[in-house]
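Peer 1: got a structure for you, letters missing:
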């Protein structure tokens, strides 16, 4: 069965027709509509959004705010002023820890976090707790099991009346497991920061309806240009943001929100904003529900085939327990073999996957990750399984 998005929409895949690219969780290829939008922006008036009052400057600002509206709608925000453009999810998470969280923790409190999550999600909060230790700020860990699932009982033991911020990952970057925030015993009054780097482009986010008050998004994992992303802060939380008035945009630009004033200091990357908005529109044109069903079917095909290969262990749930489709990210190991060796065998057969430390704290020598997306099809799954069968035959 073909992929939802034809390979013909992706120049990088056209250039290598025999390649099976299964590393979308690291970065997605750029589709033609996004390339066209970026090209149009670069060919157009070279004005700095919000700086000059001349027609070029006003038009650049208008396009940037239209891009904000598109991205806010895609994320399910209540208003465009709840979304700011950033240099990626890493920068967005660091911004939240540096400019939003200190006010929330002014009287002390605990930051609940998972040390098994992506380092870019974990480290900003460890640094913040160290800086605010004299105010009684602590980090309290909760754990995942080998399949990437959060234990609600362990989470409940970590949570307390001191819990002020809960840092959670929507879809785990190795296991592909999705966090059910509503199933976690989050203390009343605690604010939730959600890393949506792997879920944006795979699931409808509906942030305004979620338990998360703040969130981050990565552009290069959802068909946007590299170096783009977004920070979401619900309007009711924006009073906590520290704004440096001396660094905010000057000129005729209208004030959008404390979030945009603080997160978009200096010159706004209007080209990147346009590219991210184009990626959101591209995904909407296909439909996230269709994408989810497609990814669920590919992972089901893979896990069924992998179960027939001796020594292969899937390191994540085969399907989502909440009735939602699978994220399309699946990790596995091959008994007795290092993940890098398995990945090398697959690479020699034209199948690109991810091995290594997976940007996590701690050894993951055995784990290999395959991350499917809309351009993958049944043939890609079968090529992966054939390569795994060859790897399993090695001494």
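Peer 2: On my side now, so go ahead. No experiment lies behind these values; they were computed from the predicted model shown. Numbers count the residues shown, from 1 in each chain.
Peer 1: please make it C-alpha for all contacts and neighbour counts, starting now.
Peer 2: Fine.
Peer 1: elements contacting the longest helix seen in the chain?
Peer 2: When the chain is parsed with DSSP state H, its longest helix is helix 55-75. Using 3 or more C-alpha pairs under 8 Å, 6 or more residues apart in numbering; DSSP states H and E, the elements in contact with helix 55-75 are strand 83-86, helix 270-286.
Peer 1: out of those, which one sits most buried?
Peer 2: Of the helices and strands packed on helix 55-75, the one with the most neighbours on average (mean count of other C-alpha atoms under 10 Å) is strand 83-86, at a mean of 28.
Peer 1: contacts for the next helix or strand after that strand, please.
Peer 2: Counting by DSSP states H and E, the next helix or strand C-terminal to strand 83-86 is helix 89-95. With contact meaning C-alpha atoms under 8 Å, 6 or more residues apart in numbering, helix 89-95 is reached by 86, 120-121, 124, 195, 197, 215-219, 228-231, 263.
Peer 1: next one: stretch 256-274
Peer 2: Residues outside stretch 256-274 that contact it (C-alpha under 8 Å, 6+ apart): 37-38, 41-42, 48-49, 60-61, 63-64, 67-68, 81-86, 95, 99, 225, 227-228, 233, 238-239, 241-245, 247-249, 255.
Peer 1: SS state for residue 331?
Peer 2: What DSSP: H, G, I helix; E, B strand; the rest coil gives for residue 331 is strand.
Peer 1: count of neighbours near it?
Peer 2: Residues lying near residue 331 (other C-alpha atoms under 10 Å) number 24.
Peer 1: which ones are touching it?
Peer 2: When contacts are counted by C-alpha under 8 Å, 6+ apart, residue 331 touches 174, 175, 176, 314, 315, 316, 367, 368, 369, 370.
Peer 1: isn't residue 154 up against residue 141?
Peer 2: No. Checked against C-alpha atoms under 8 Å, the pair residue 154 and residue 141 is beyond contact range at 9.4 Å.
Peer 1: quick one: which of these two has more around it?
Peer 2: Neighbours per residue (other C-alpha under 10 Å) separate residue 154 from residue 141, with residue 141 holding more: 17 against 13.
Peer 1: surely the more buried one meets residue 117?
Peer 2: No. Assessed by C-alpha under 8 Å, residue 141 is found out of contact with residue 117, at 10.7 Å.
Peer 1: one step back: now the angle from the longest helix of the chain to helix 270-286?
Peer 2: Here helix 55-75 runs at an angle of 40 degrees relative to helix 270-286 (axes from the mean of the first three to the mean of the last three C-alpha atoms, to 10 degrees).
Peer 1: okay, one more to line up with it:
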């Protein structure tokens, strides 16, 4: 199935915005949803909406089977060993905070080190800043090369025997950099640290094998891979999760409650307090089915072709700066002369072209790039070369609109 055929499976893309056919280039922020996911959510609410686990009636059993079936889809999706290693969360942010608060508070002490990079999304900076404040640990950064990549020699220099946690994004949401997680994990483990991976931008686009990466935790969000918002998952090695305490307490996650003491359920449910995000998990399972059917070989090849075509089309556009390495995931972040990215995005929107403008929740990286903000086009399975042609034409019009800036 080619991209044009895939695009037809996304109802929202068949519309006009501001009198022009919609060109959606903002999938790094959130992806659109295929009809299979929309219908799965509709089916749940129409036919078997019920709470899970506790009920013995038919609807409850159906909901539980679908919910736990989605967990097994995530397990297979990441190649985890056991469904007990898959914790449903509200998304990547919640998952990373869970690790920082549960594992971090128990295992990090004053003088210990936490290592991240300047390219991280705020969701993979602030939890570690707060952990460092709570514990007196030291937050350290792996420096970036001039093109926004990581040199393993720098990882070797920064990670020491005092390091307890290394947390790095798999793919940059700004630069498109694909980080060498497996090699970084090896260095972390050699020094006695754990490896945490922000997989928000990798799970939808490249095949993830947590056993091959040998990471200790891996977090991702459903809404970036064609699933609903408000749902994601945390993978954690079973031995680590078993020794961690939950950070949310209430129904679902308890085994026995007394007047003074309570005990927790076994994995994975001890981390899923309250009524879980049932419809979200089921919808995310449907999204996983959808992209698995397409196949990651096809997805990666398609996005590589889009990136190559983007560089070919954009290289002759004067005054355009593209940030990040040439070898990258499907993200093109750029600046058009001295025109503010919000103004560029506004002109593009008037032509029906949706891009993201701002700091992309990566303000330390913006400082490193020496810019206040950038514009970003990000691709997914439904994007075509015609979408890129529209972007190029839109940028030409934007330059004409702000011609006084370039005169």
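Peer 2: Good, I have the coordinates. Everything numeric here is computed off the predicted structure, so don't read it as measured data.
Peer 1: write a PyMOL command that selects only the buried members of the contacts of stretch 256-274 of the first structure.
Peer 2: Buried residues within these, by 16 or more other C-alpha atoms under 10 Å, are selected in PyMOL with:
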select buried, resi 37+38+41+48+49+60+61+63+64+67+68+81+82+83+84+85+86+95+99+225+227+228+233+238+241+242+243+248+249
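Peer 1: where along the stretch 1-150 of the second structure do the helices fall?
Peer 2: Secondary structure of the stretch 1-150 of the second structure (DSSP state H, counting those that start in this stretch): helices located at 3-7, 35-43, 58-78, 92-98, 105-107, 126-135.
Peer 1: the corresponding residue of the first structure for residue 320 of the second structure: neighbour count?
Peer 2: Taking TM-score structural alignment, the alignment pairs residue 320 of the second structure with residue 312 from the first structure. Neighbour count for residue 312 of the first structure, taken as other C-alpha under 10 Å: 19.
Peer 1: how much space between the closest residue to residue 312 of the first structure other than its chain neighbours and residue 84 of the first structure?
Peer 2: Excluding its sequence neighbours, the residue lying closest to residue 312 of the first structure (C-alpha to C-alpha, 6 or more residues apart in numbering) is residue 334, at 4.6 Å. Going from residue 334 of the first structure to residue 84 of the first structure by C-alpha to C-alpha, to the nearest Å gives 42 Å.
Peer 1: likewise for residue 297 of the first structure?
Peer 2: Residue 297 of the first structure is 34 Å from residue 84 of the first structure, where distance means C-alpha to C-alpha.
Peer 1: residue 366 of the first structure now?
Peer 2: Using C-alpha to C-alpha, residue 366 of the first structure is found at 38 Å from residue 84 of the first structure.
Peer 1: need the counterpart of residue 197 of the second structure in the first structure.
Peer 2: Residue pairing (TM-score structural alignment): residue 197 of the second structure is matched to residue 194 of the first structure.
Peer 1: what's the closest non-adjacent residue to its match?
Peer 2: In space, residue 194 of the first structure is closest to residue 215, 4.5 Å off (C-alpha to C-alpha, 6+ apart).
Peer 1: and for residue 19 of the first structure?
Peer 2: Of all residues not flanking residue 19 of the first structure in the chain, residue 350 sits nearest, at 5.1 Å (C-alpha to C-alpha, 6+ apart).
Peer 1: how about residue 317 of the second structure?
Peer 2: Among residues not flanking residue 317 of the second structure along the chain, residue 396 sits closest, at 7.8 Å (C-alpha to C-alpha, 6+ apart).
Peer 1: that neighbour - how many residues pack around it?
Peer 2: Neighbour tally, residue 396 of the second structure, other C-alpha under 10 Å: 15.
Peer 1: that one matches what in the first structure?
Peer 2: Checking TM-score structural alignment: residue 396 of the second structure goes with residue 389.
Peer 1: what strand or helix carries that match?
Peer 2: Counting by DSSP H and E, the element that carries residue 389 of the first structure is helix 378-392.
Peer 1: what's that helix packed up against?
Peer 2: Under the contact definition 3+ C-alpha pairs under 8 Å, 6+ apart, helix 378-392 of the first structure sits against helix 288-306, helix 339-348, strand 351-352.
Peer 1: which of those sits closest to residue 378 of the first structure?
Peer 2: Of all these, it is helix 288-306 that lies closest to residue 378 of the first structure, at 6.7 Å by C-alpha to C-alpha.
Peer 1: next, the buried residues of the closest one.
Peer 2: Within helix 288-306 of the first structure, the residues that count as buried by 16+ other C-alpha under 10 Å are 288, 291-300, 302-303, 305-306.
Peer 1: ditto for stretch 362-378 of the first structure
Peer 2: Of the residues in stretch 362-378 of the first structure, 364-378 count as buried by neighbour count, 16+ other C-alpha under 10 Å.
Peer 1: quickly note the distance from the aligned partner of residue 356 of the first structure in the second structure to residue 29 of the second structure.
Peer 2: Aligned counterpart of residue 356 of the first structure in the second structure: residue 358 (TM-score structural alignment). Distance from residue 358 of the second structure to residue 29 of the second structure, counting by C-alpha to C-alpha: 12 Å.
Peer 1: you'd agree the residue nearest to residue 194 of the first structure is in a strand?
Peer 2: Yes. Under three-state DSSP, residue 215 of the first structure sits within a strand.
Peer 1: for the equivalent of it over in the second structure, list the residues it contacts.
Peer 2: Using TM-score structural alignment, the partner of residue 215 of the first structure in the second structure is residue 218. Residue 218 of the second structure is in contact with 196, 197, 198, 199, 210, 234, 235, 236, counting by C-alpha under 8 Å, 6+ apart.
Peer 1: sorry, back to before: deepest of the helices of the stretch 1-150 of the second structure, which one?
Peer 2: Comparing the helices of the stretch 1-150 of the second structure by mean neighbour count (mean count of other C-alpha under 10 Å), helix 92-98 comes out on top with a mean of 23.
Peer 1: that helix vs the first structure, average offset?
Peer 2: Superposing on the first structure and averaging over aligned pairs (mean C-alpha distance after the TM-score superposition for the first structure), helix 92-98 of the second structure comes out at 1.0 Å.
Peer 1: state the span of the first structure onto which that helix is aligned.
Peer 2: With TM-score structural alignment as the criterion, helix 92-98 of the second structure aligns to 89-95.
Peer 1: quick one: residues contacting the most centrally placed residue in the first structure.
Peer 2: Most central in the first structure under C-alpha atoms, centre = their mean is residue 197, positioned 0.6 Å from the mean C-alpha point. Contacts for residue 197 of the first structure (C-alpha under 8 Å, 6+ apart) come out as 89, 170, 171, 216, 217, 218, 221.
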